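> got a predicted model here, sequence first, then my questions.
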Amino acid sequence: MTDFAAARLNMVESQVRVNAVTDDRLIAAMAAVPRERFVPISRQGIAYMDEDILISDGKAPRFLMEPRVFAKLVQLAAISADDLVLDVGCGTGYSTAVLSRLAGTVVGLESDENLAAQAGATLSDLGVDNAVVVAGALAAGYAKQAPYDVIFMNGMVTSVPETLQKQIRENGRLVAVTGDGVSGRARLYIRSSAGFSGRDAFDANIRFLPGFEPVESFVF
């Protein structure tokens, strides 16, 4: 039987701390949230491996982001205790659970209704009371609760839709890994009165969020 508490501690010490993650609140959150609860039973034994974990193999396969990249991306967002956060592509809810320990309120947005229902049930079972999961198109965001202090993109994207840009309050942040599927860069975007701009932060290569993949072009 897997000792999940030991696996969780090993994840924090060997994957998170050693990769320049120094935010004590984030480290404590990842040490507390039972990652194994957010993956299929058949994959719980590998829930703490430093790789993307398949959580749904339907028409659009979904993955739980690898711990190292996840931690660095959350740290990049610099989430405060009173922030309102939109978690785009929350999957089974692991990211929402971690973010809920850092922010005031978290809205988890998931396009797969089955995953959204599963996420909501797991968060409720774990006693998370400052987060809600809603089902809807990821690129559309969730305007009903906007503007957000932080938007967290839970997978690789080719670009950030203007729809999401407009749901960030002034001086708010959006973090995402942008790329083409071969290589990617984590970026921090800021919305200001002058517009929406971003800067590169670190190299990362994770799975695409559904609907954000590169559009194939025809070659004649």
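Arrived safely.
> contacts and neighbour counts: CA atoms only from here.
Noted.
> helices along the protein, start to end?
Applying DSSP state H to the chain gives helices spanning 4-11, 24-32, 67-77, 94-100, 113-125, 162-165.
> residue contacts, residue 94?
Neighbouring residues of residue 94 by CA atoms under 8 Å, 6 or more residues apart in numbering: 33, 35, 38, 64, 119.
> switch to 7 Å and redo it
35, 38 (CA atoms under 7 Å, 6 or more residues apart in numbering).
> look up how far residue 23 lies from it.
The gap separating residue 94 from residue 23 is 18 Å, by CA to CA, to the nearest Å.
> just residue 175 next, same as before
In terms of CA to CA, residue 175 sits 16 Å off from residue 23.
> give me the most central residue, this structure.
residue 154 (3.2 Å; CA atoms, centre = their mean).
> tell me the contacts of that residue?
Residue 154 makes contacts with 87-90, as judged by CA under 7 Å, 6+ apart.
> kindly supply the ChimeraX command isolating those of these that are buried.
The ChimeraX command for the buried members of these (criterion: 16 or more other CA atoms under 10 Å) is given here:
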select :87,88,89,90
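> longest strand in the protein, please.
Identified as the longest strand of the chain according to DSSP state E is strand 168-179.
> okay, angle between that one and helix 67-77 too, please.
150 degrees (axes from the mean of the first three to the mean of the last three CA atoms, to 10 degrees).
> list of residues touching strand 168-179?
For strand 168-179, the external contacting residues (CA under 7 Å, 6+ apart) are 73, 77, 147-153, 155-159, 184-193, 204.
> then this one, side by side with the first:
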Amino acid sequence: MSGPDFSSLRSAMVSNQLRTNKVTDAAVLAAMASVPRELFAGEGQGAVCYRDTMVPLGEGRALNPPIATGRLLGVARPRFGEKALVVGSATGYVAALLAEMGCAVTALEESPALVARAQVATVEGPLAAGWPEAAPYDLIYIDGAVERVPDAIVDQLAEGGRLVGAVNERGVTRLVIGRRAAGGFGLDIFADVETAVLPGFAPAPAFTF
């Protein structure tokens, strides 16, 4: 018995999930139609990874739904030759998409088990620290929801650089984009979409007497 037709599943994902949900950037659609998403899922989850849902990867982590990835890349507008950092790269799907779009990508993951399974070159370290060795970045993509974006990561953005990801507000994950300018840095929410929550980003506990 033949296996799933992954090429057809990718085409359906683009047509039925992305195009119908405000993902219109031609470069993003082309990359997501080209990169084999099944390679980044767990064993036996190849067909499942094309559904509009999170796919467990183990270690408490998950491959985010296609719509979350598509919407974030769509607002990020990666450009050929830009330096990009993927925080929480897991098995490397978003890093592979950015590379397909012509970016010079640093994929950062803190789980040794996920680093071992990654399909792209990956550096290992605490997610909340970013990867200052290759900074500054034109684009930082946080691949999951965090309770806060640490200053350490914002500081790794180039002037005019963009940061995309999600914030976790009382159990609701909201997609955000921010830009660094001379006046500072701020995040704008643009959609409520389910995403996996990344570890290690809880706010520091408030000091009490």
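Arrived safely, thanks for sending. Note that the structure is predicted; figures quoted are calculated from it, not measured.
> if I look at the residue mapped onto residue 68 of structure 2 from structure 1, how far off is residue 155 of structure 1?
The alignment partner of residue 68 of structure 2 in structure 1, by TM-score structural alignment, is residue 69. Plainly put, residue 69 of structure 1 is 10 Å away from residue 155 of structure 1 if you go by CA to CA.
> before we move on, back to that, where in structure 2 does the longest strand of structure 1 align, residue-wise?
Under TM-score structural alignment, the match for strand 168-179 of structure 1 is residues 157-168.
> mean deviation of that stretch from structure 1?
With mean CA distance after the TM-score superposition for structure 1, stretch 157-168 of structure 2 departs from structure 1 by a mean of 0.7 Å once superposed.
> the strands in structure 1, which residues?
For structure 1, the strands defined by DSSP E cover 53-56, 62-64, 84-88, 105-110, 131-135, 148-157, 168-179, 184-192, 195-203.
> can you redo those strands as a markdown table with distance to residue 15 of structure 1?
Shown next, in a markdown table, are the strands of structure 1 (distance: least, CA to CA, whole Å):
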| stretch | distance to residue 15 of structure 1 |
| --- | --- |
| strand 53-56 | 15 |
| strand 62-64 | 15 |
| strand 84-88 | 22 |
| strand 105-110 | 25 |
| strand 131-135 | 26 |
| strand 148-157 | 18 |
| strand 168-179 | 18 |
| strand 184-192 | 17 |
| strand 195-203 | 15 |
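> looking at the ones you listed, which one is packed in the most?
Mean neighbour count (mean count of other CA atoms under 10 Å) peaks for strand 84-88 among the strands of structure 1, with a mean of 28.
> by contact count, what packs against that strand?
The helices and strands touching strand 84-88 of structure 1, judged by 3 or more CA pairs under 7 Å, 6 or more residues apart in numbering; DSSP states H and E, are strand 105-110, strand 148-157.
> Throw those strands into CSV and include distance to residue 53 of structure 1, thanks.
Shown next, in CSV, are those (distance: least, CA to CA, whole Å):
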stretch, distance to residue 53 of structure 1
strand 105-110, 17
strand 148-157, 12
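> which one, of the ones you listed, ends up nearest to residue 18 of structure 1?
Closest to residue 18 of structure 1 of these is strand 148-157 (CA to CA; 21.9 Å).
> kindly state which residue of structure 1 is aligned to residue 180 of structure 2.
Alignment note (TM-score structural alignment): residue 180 of structure 2 maps to residue 191 of structure 1.
> now swap in residue 47 of structure 2 and tell me
By TM-score structural alignment, residue 47 of structure 2 lines up with residue 45.
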